[in-house]
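S.K.: A structural model of the following input is requested.
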Amino acid sequence: MAYDFFYNSNSGRITGPPAPLYSPGTQISGNAGITAWIQAGLSAKKIVLGFPYFGYSLQLADANNHGFWAPTSGVKQIKQFIAQNKATHVFNATVVSDYCYSGTTWIGYDDTQSISTKLRRHGDELI
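M.R.: So this is what the prediction gives:
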């Protein structure tokens, strides 16, 4: 499982990529997990990297602080928000994940661009 690293309903809420392929400066990413298993002796051919098909919608504490690891103050319904608002979409190539925001609403997810990029960047290394 290479997702849900940053969202925990019991912890202080911050935004975070639901399934980062990379997370510079930390050991919390799909790549870090795969690398650790391979370094521990597991054959790369026995590893399956899972991607989620869901997202999280969070209420930003400050509309001007809308990137990854921004403080939040609550949750929202994703489909309802997207249908009613013109959210700004952001693809973050560093962590290979997406988010969108409008005002103080933030939604983290993976779309076809991030999933296909993850497969291109890391898939060949595992085969």
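S.K.: only C-alpha atoms for contact and neighbour calcs from this point on.
M.R.: Fine.
S.K.: was I right to think residue 3 contacts residue 16?
M.R.: No: using Cα atoms under 8 Å, residue 3 is not in contact with residue 16; the gap is 10.5 Å.
S.K.: those two: who's more crowded?
M.R.: residue 16 (25 against 18; other Cα atoms under 10 Å).
S.K.: for the longest helix belonging to the chain, list every residue counted as buried.
M.R.: Using DSSP state H, we find that the single longest helix of the chain is helix 112-126. If you call a residue buried by 16 or more other Cα atoms under 10 Å, then helix 112-126 has these buried ones: 114-115, 117-118.
S.K.: how far away from the center of its chain is it?
M.R.: 14 Å (Cα atoms, centre = their mean, to the nearest Å).
S.K.: got it, and stretch 65-85?
M.R.: With Cα atoms, centre = their mean, you get 14 Å for stretch 65-85.
S.K.: what lies in contact with that stretch?
M.R.: Residues from elsewhere that reach stretch 65-85 (Cα atoms under 8 Å, 6 or more residues apart in numbering): 13-17, 55-62, 101-102, 104-107.
S.K.: now the other sequence, so there's something to compare against:
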Amino acid sequence: MSKHFDYYLLTCRNLDMINVMVYDFHGAFESFVGHYAPLYASSLDVTDEQKTLNVAAGIQYWLDEGADPQKINIGLGTYGRGFSLADPNNSSLYAGTYGGSEAGPYTREMGVIGYNEICELDSDWEYTWDDEQQVPHIQNGNQWLGFDDQKSIQLKIEFANSKNLGGAMVWSLDTDDFRGLCGNGPYPILNTINQYLN
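M.R.: Predicted structure coming up:
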């Protein structure tokens, strides 16, 4: 048994739970488009490193190292990360960017947007669902925002259930749609987690 493997087993034995933050894989700290928390890799992910920057690979790593699945909580976001596209006509993964998206009225940080802020956006944003990565993004001109919604959260919870994980952790409560502006009642992300988590 390797020292690396022993470390994971020792760590798991001494912890009640392990919150695995499988998000923030991409963001304005890079110079290209990437979803902050894709469930699976894209066909455009070609390097070994690129293929690991997703929820499924992140969780599987801990399981492969011997972590008890019942101690693992899948990390979920109620926010997203965005970019200012270098070319508004090229919004594919790995398209060039020149910084983060415009700051939202509450988070007030370029490149970060709460789900509650997304729910307040005008209808001229175009919604796109990525069938490979199983996550959405929206675009308006040169602004590209990748985030989680009820559909992607449900799929992540179903993935967690399939791996017999212990539960979920959320970052953060204050950026869920607590006023119900997206039309699904207040706290749609949290309610989706509660509905589908075994």
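S.K.: now the TM-score, please.
M.R.: TM-score for the superposed pair, counting by TM-score structural alignment, normalised by the length of the first structure: 0.84. Supporting figures: 124 aligned residues with a Cα RMSD of 2.0 Å.
S.K.: just the helices in the second structure please.
M.R.: Under DSSP H, the second structure gives helices at 3-13, 48-52, 55-64, 115-118, 150-162, 188-196.
S.K.: superposed on the first structure, what's the mean shift for the third one?
M.R.: Its aligned residues in the first structure lie a mean 1.2 Å from helix 55-64 of the second structure after superposition (mean Cα distance after the TM-score superposition for the first structure).
S.K.: in the first structure, which residue range corresponds to that helix?
M.R.: Aligned by TM-score structural alignment, helix 55-64 of the second structure falls on residues 30-39 of the first structure.
S.K.: now that stretch: buried residues?
M.R.: In stretch 30-39 of the first structure, counting by 16+ other Cα under 10 Å, buried: 30-34, 38.
S.K.: what does stretch 70-88 of the second structure give?
M.R.: Neighbour-count burial for stretch 70-88 of the second structure [16+ other Cα under 10 Å]: 71-86, 88.
S.K.: which residues touch the most centrally placed residue in the second structure?
M.R.: Closest to where the C-alpha atoms of the second structure average out (Cα atoms, centre = their mean) is residue 37, at 2.6 Å. Residue 37 of the second structure is in contact with 22-26, 54-55, 135, 147-148, counting by Cα under 8 Å, 6+ apart.
S.K.: what residue in the first structure is paired with it?
M.R.: Using TM-score structural alignment, residue 37 of the second structure lines up with residue 19 in the first structure.
S.K.: its match and residue 50 of the first structure: what is the separation?
M.R.: 9 Å (Cα to Cα, to the nearest Å).
S.K.: shared neighbours of these two, which are they?
M.R.: The contact lists of residue 19 of the first structure and residue 50 share 2-3, where a contact means Cα under 8 Å, 6+ apart.
S.K.: mind checking the helices of the second structure for the one nearest to residue 170 of the second structure?
M.R.: helix 188-196 (8.3 Å; Cα to Cα).
S.K.: which part of the first structure matches the closest one?
M.R.: Residues of the first structure matching helix 188-196 of the second structure: none, counting by TM-score structural alignment.
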